[in-house]
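> Build the 3D model from these lines:
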Amino acid sequence: MSLPFIFLIISNCFMTLAWYGHLKYLHDAPLWQAILFSWIIALLEYSFMIPATRILDAHGWSLGQMKITQEAMTLIVFVPFMLLLFKQPLKLDYLWAGFCLLGCVYFVFRSQN
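Below you'll find the model as predicted:
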C-alpha cells in the first residue's frame, strides 16, 4: 500500500516544480515558454498522480480522503522546496498551517461512513 504514497510524493515534486520552477529557472523568459515548461512537467505529474489515485480508489478510499491526503503530501513536498530551492525563511505559521492540515486528515479519515 506504500506505492501510492511514493507516487504522490513524486507527483507533488513534479507539480511543485511545474507551478513554481519557472519563477527560478525561466524568470526572464517569455510567458509562453514558462507555460510550455510548466505543462511538460505537469505531464510527468499526471503520470504519477493518476496511478496513485487509481490504487487508492481500488482500496476503497473516498475522493475526499484522496484529496486531503494529496494536499498533505503537497505541504510535505512544498516546504523543503521553498526552503532549499527558493531560500525562503521558515516561519512558525507554516508549522501551525501544517497542524491544521493534519486536522483535516484526521477528520476525513475519522469516520468511514
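> rest of the way, CA atoms for contacts and neighbours
Fine.
> if I look at the residue sitting nearest the centre point of the chain, how far off is Phe81?
When CA atoms, centre = their mean is applied to the chain, the residue found nearest the centroid is Thr74 (2.8 Å). Noted for Thr74: a distance of 10 Å to Phe81, by CA to CA, to the nearest Å.
> Could you also give me the structure for this next sequence, so I can compare it with the first?
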Amino acid sequence: MLTILLLVASNIFMTIAWYWHLGKGGLEKPLLTVILISWLIAGVEYCFAVPANRVGFLAGWTPGQLKIAQEAIALTVFGVFMVTVLGEALHWRHFAAFGCIMAGVAFLFVGK
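Sure, this is the predicted structure:
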C-alpha cells in the first residue's frame, strides 16, 4: 500500500511538472522559465518515486510490476489532470487505452 501511495504522489508531481504550462497562462511564459520550474517540480517527484520503487522492491515487487503499476497510476492521474486542469473531455479511446494498460497490470500481477 505504501508503494502505491508513493507512486500516486510521484505521479501527481510529474504530471504537474510536464503539463502545468499548457493550462491557463502557461504558454505565455518563456520556455526556459517553464523548464526550470518543471525541473524543480520533478525534483520533488523523485523524492517520492525513488522510495516507492525501493519499498516496492523490498516488499517483493519485480521491476516490471513497479513499472506497469506506475504507468497505470500515471494514466489515472493524467486523466484527472486533463479533465480538471486542462478542461478536456474523456472519450471512449481513453478508457480503451486504460483498459489495455490494466490488462498489462493483470498479466504481471496475476499468479505472483
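> Where does the residue nearest to the centre of structure 1 sit, in terms of helix or strand?
Using DSSP states H and E, Thr74 of structure 1 maps to helix 63-80.
> Now that helix on structure 2. Mean distance?
For helix 63-80 of structure 1, the mean distance to aligned residues of structure 2 following superposition is 0.5 Å (mean CA distance after the TM-score superposition for structure 1).
> Beyond that helix, next helix or strand please.
As assigned by DSSP H and E, the chain's next helix or strand after helix 63-80 of structure 1 is helix 92-110.
> elements contacting that next one?
Judged by 3 or more CA pairs under 8 Å, 6 or more residues apart in numbering; DSSP states H and E, the packing partners of helix 92-110 of structure 1 are helix 63-80.
> So what angle separates the directions of the helix it packs on and helix 92-110?
For helix 63-80 of structure 1 against helix 92-110, the angle by axes from the mean of the first three to the mean of the last three CA atoms, to 10 degrees is 160 degrees.
> before we move on, back to that, any common contacting residues for Thr74 and Phe81 of structure 1?
Contact criterion CA atoms under 8 Å, 6 or more residues apart in numbering; residues shared by Thr74 of structure 1 and Phe81: Thr16.
> show me what contacts the residue nearest to the centre of structure 1?
So Thr74 of structure 1 contacts Ile9, Asn12, Thr16 (CA under 8 Å, 6+ apart).
> Apart from its neighbours in sequence, what residue is nearest the first one?
Yep, that's Ile9 of structure 1 we're talking about. Closest residue to Ile9 of structure 1 apart from its sequence neighbours, by CA to CA, 6 or more residues apart in numbering: Met73 at 6.2 Å.
> what's near enough to touch the one you found?
For Met73 of structure 1, the contact set (CA under 8 Å, 6+ apart) comprises Leu8, Ile9, Asn12.
> That concludes my questions; thank you for your assistance.
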